[in-house]
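A.B. asks: I need the structure of the sequence given here:
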Amino acid sequence: MHNRAIKKEANLFFQGMAPLLNHSDEFQNIVLGDLAKLVRICGQANGFISSKQLLAFLMTYALIKQDTDKLKATLNQWETTPALCREFEKKTLKILLRLTHNSKESDIDSLSLPAILNRMDEQGGSNRLEPT
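C.D. replies: Alright, predicted model coming up:
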């Protein structure tokens, strides 16, 4: 997948999640924590975390947090030089580790979002996780 497609998919994910992300900052952190866990799970399965996975995560992170500096980095600077790309990759890895640092190794494989969405569905009479 090309970086342009990754950026587009991250933006579509953000747009789809926007109604839920408006609930609270804590909910945003839960979503980002689960995304960080997913990136780590993929990294463990592959033996490494790719630059494209880091780009997708940072783009999504920047959109959710409305972090203009990180958004600018993903949109305009990520691909300028290999050295700058490595710098952004390192910063992104630090964010991933910060978001998952309280997770025990056994918790890395378990996501919080499905249980929360199920609870919200029970309270609101909706069914977000059912296939359409």
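A.B. asks: Going by C-alpha atoms from here, please, whenever you check contacts or count neighbours.
C.D. replies: OK.
A.B. asks: Chain neighbours aside, what residue packs nearest to residue 51?
C.D. replies: residue 89 (6.7 Å; CA to CA, 6 or more residues apart in numbering).
A.B. asks: Here is a second sequence; please produce its structure as well for comparison:
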Amino acid sequence: MNNWLRSAEIGQELQEAWIVQNAVVYVLNHSRHLILAGRQKELVDALHHLLSIVKATGHSGDPVMLVTLCNTLARGLIISWIPAVATEKSRKLVRANAFHSTLDAGATSEIKTAVEVPPP
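C.D. replies: The predicted structure follows:
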């Protein structure tokens, strides 16, 4: 992971968006098992760093890569605040209160950051 992050930094230094794009794709592919397991929170720092590099260099004409990066980062920021899937019987009870739950300060901060993730 560190090598791919470093290659993205080198791509930024050289102003070569294609190098940054390849680094992002490698990180997303390498981390696919974490993403599928709902463990995006472990990737937040790396993805945030990559997004800042992409913002500085551009996305090399690949909107799919950019949206995937932003979506994964946003989900990593808010995944711990998304309620677990309830059983069918209790789902009706959960829906009634889903929009009335209060958030602690940590949740508010992470959700605000997630909302601000949209691409450059």
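A.B. asks: Quick TM-score on the pair, please.
C.D. replies: Here the TM-score for the pair of chains, by TM-score structural alignment, normalised by the length of the second structure, is 0.39; 71 aligned residues with a CA RMSD of 3.7 Å.
A.B. asks: still on that earlier bit, residue 53 is in contact with the residue nearest to residue 51 of the first structure, correct?
C.D. replies: No. Under the criterion of CA atoms under 8 Å, residue 89 of the first structure is not in contact with residue 53, lying 9.7 Å apart.
A.B. asks: These two: who's more crowded?
C.D. replies: Taking neighbours as other CA atoms under 10 Å, residue 89 of the first structure and residue 53 compare with residue 89 leading, 21 against 18.
A.B. asks: and the more buried one, how far is that from residue 114 of the first structure?
C.D. replies: 28 Å (CA to CA, to the nearest Å).
A.B. asks: now residue 56 of the first structure
C.D. replies: Taking CA to CA, one finds residue 56 of the first structure at 21 Å from residue 114 of the first structure.
A.B. asks: higher neighbour count, the two?
C.D. replies: For residue 56 of the first structure and residue 114, the more surrounded residue by other CA under 10 Å is residue 56, and the numbers stand at 22 against 13.
A.B. asks: Which secondary structure state does the more buried one sit in?
C.D. replies: helix (DSSP: H, G, I helix; E, B strand; the rest coil).
A.B. asks: Over to residue 68 of the second structure?
C.D. replies: helix.
A.B. asks: ok, now residue 118 of the first structure?
C.D. replies: Classified using three-state DSSP, residue 118 of the first structure is helix.
A.B. asks: residues near it, how many?
C.D. replies: Residue 118 of the first structure has 17 nearby residues by other CA under 10 Å.
A.B. asks: Then residue 14 of the second structure?
C.D. replies: 12.
A.B. asks: Which strand or helix spans residue 83 of the first structure?
C.D. replies: Using DSSP states H and E, residue 83 of the first structure sits within helix 82-100.
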